[in-house]
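>>> Turn this into a structure:
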Amino acid sequence: MKKWNNEKLVLILLYFSWITSIIATIGSLYFSEIKGFVPCELCWYQRIFMYPVPIILGIATFFKDFSVIKYVLPLSILGNFISLYHYLLQKIPGLIEIKPCHSGVPCNLEYINVFGFITIPLLSFISFTVIVILLSTIYKSYKSI
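Reported below is the predicted structural model:
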């Protein structure tokens, strides 16, 4: 009976990581396609790492394939680092000199700034972090199934 509960918990965590990736992808598309915010270079890199995740996790959830972690976790970790760096560029003015965006929208532009700290890169960072935590928990639990 313990094995069934553990497997059920892992499936629920996989499902929540899939839902998180869907929300992040829809949010990204909402900001660009509905609100009309033009993504900067670092936003595009974050999208590159997030957009395949809902598809991969959706298929994995449907087939109860817990081994998908080895594909999605690296994407999420890399996206997490990019979004953290992007957020720091927005909040620490001296950092933008290290990585100036040469054309298009500057990477330190804040389309939204709720409560003085919630920006689009922070939302991306939170999404990637939740996915990394859930997938790491699945990995630890999966080893015991």
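
>>> Going by C-alpha atoms from here, please, whenever you check contacts or count neighbours.
Will do.

>>> Which residues are in contact with the spatially most central residue of the chain?
Residue closest to the mean C-alpha point of the chain, counted by C-alpha atoms, centre = their mean, is Phe128 at 2.9 Å. Residues in contact with Phe128, defined by C-alpha atoms under 8 Å, 6 or more residues apart in numbering, are 76-77, 79-80.

>>> switch to 6 Å and redo it
76, 80 (C-alpha atoms under 6 Å, 6 or more residues apart in numbering).

>>> Please, which helix or strand holds it?
In this assignment (DSSP states H and E), Phe128 forms part of helix 120-142.

>>> Mind listing what's buried along that helix?
Buried residues in helix 120-142, counted by 16 or more other C-alpha atoms under 10 Å: 120-132, 134-135, 138-139, 142.

>>> how about this one, so we can line them up?
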Amino acid sequence: MTLATSVNFILSSLTVLAQILVIWLVLSWLFSWPLPKVLRSRATLLAFIVATIATLGSLTYSDILGYEPCKLCWFQRIFMYPQVLILGFAVFGKHKGSRALFDVSFVMAIVGAVIAFYHYLMQNGIVPEGSCAAIGYSASCAQRFVMNFDYITIPLMATSAFLLIIVALRISKKDV
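As a prediction, the model looks like this:
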């Protein structure tokens, strides 16, 4: 088993787990099911962990495995990478529990999720590639480096991470 295969399997499995969590949390919210107290009290920490894993996964793909990010990947990175610092400050920093940090992170996650989902639709031919052809050293936005479980690509990994951050912050916001 190569490093790329192992990384792809681990990150794809975490993506499925994130999707299950998002569905469960959204259903809990819609049907007013009680959430475990430990989840409610640690939702911001969950968002921080998700952002950290997503950032490390992204850096592993580009800097260790050599996958060149496309233009849309860079935009997704712009909205994910700062989440580690913002949520880190929200969880561990001097401004622990700051409403402003939650709001900034929440908006960044929404924008990132929209870009990532659009990218996923583009990779699957649902929307046209448009002006996202390869630029210089970057890959084409339509290029798939990963396809696991017959549906998981890197943009779907990002979409799932952003959605889990959004849902976790929504849970946290009740306590701010």
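
>>> What does the TM-score come to for these two?
Overlay of the two chains. TM-score (TM-score structural alignment, normalised by the length of structure 1): 0.86; 136 aligned residues with a C-alpha RMSD of 1.9 Å.

>>> mind checking what the residue nearest to the centre of structure 1 lines up with in structure 2?
Following TM-score structural alignment, the counterpart assigned to Phe128 of structure 1 within structure 2 is Phe162.

>>> How much space separates that match from Thr153 of structure 2?
Distance, Phe162 of structure 2 to Thr153 of structure 2, by C-alpha to C-alpha, to the nearest Å: 14 Å.

>>> Could you do Gln76 of structure 2 as well?
For Gln76 of structure 2, the distance to Thr153 of structure 2 - C-alpha to C-alpha - is 14 Å.

>>> Moving C-terminal from the lengthiest helix in structure 1, which element do we reach first?
Using DSSP state H, we find that the single longest helix of structure 1 is helix 2-29. As assigned by DSSP H and E, the chain's next helix or strand after helix 2-29 of structure 1 is helix 41-50.

>>> tell me which residues in that next one are buried?
Residues of helix 41-50 of structure 1 classed as buried: 41-43, 46-47, 49-50 (neighbour count, 16+ other C-alpha under 10 Å).

>>> likewise stretch 28-45 of structure 1?
Residues of stretch 28-45 of structure 1 classed as buried: 28, 31, 39-43 (neighbour count, 16+ other C-alpha under 10 Å).

>>> in structure 2, what residues pair with it?
Against structure 2, stretch 28-45 of structure 1 falls on residues 58-75 (TM-score structural alignment).

>>> got the contact list for the matching stretch?
Contacts of stretch 58-75 of structure 2 (C-alpha under 6 Å, 6+ apart): 138-141.

>>> Which residues are in contact with the counterpart of Asn80 of structure 1 in structure 2?
Under the alignment (TM-score structural alignment), Asn80 of structure 1 pairs with Ala113 of structure 2. Counting by C-alpha under 6 Å, 6+ apart, Ala113 of structure 2 touches 159, 162.
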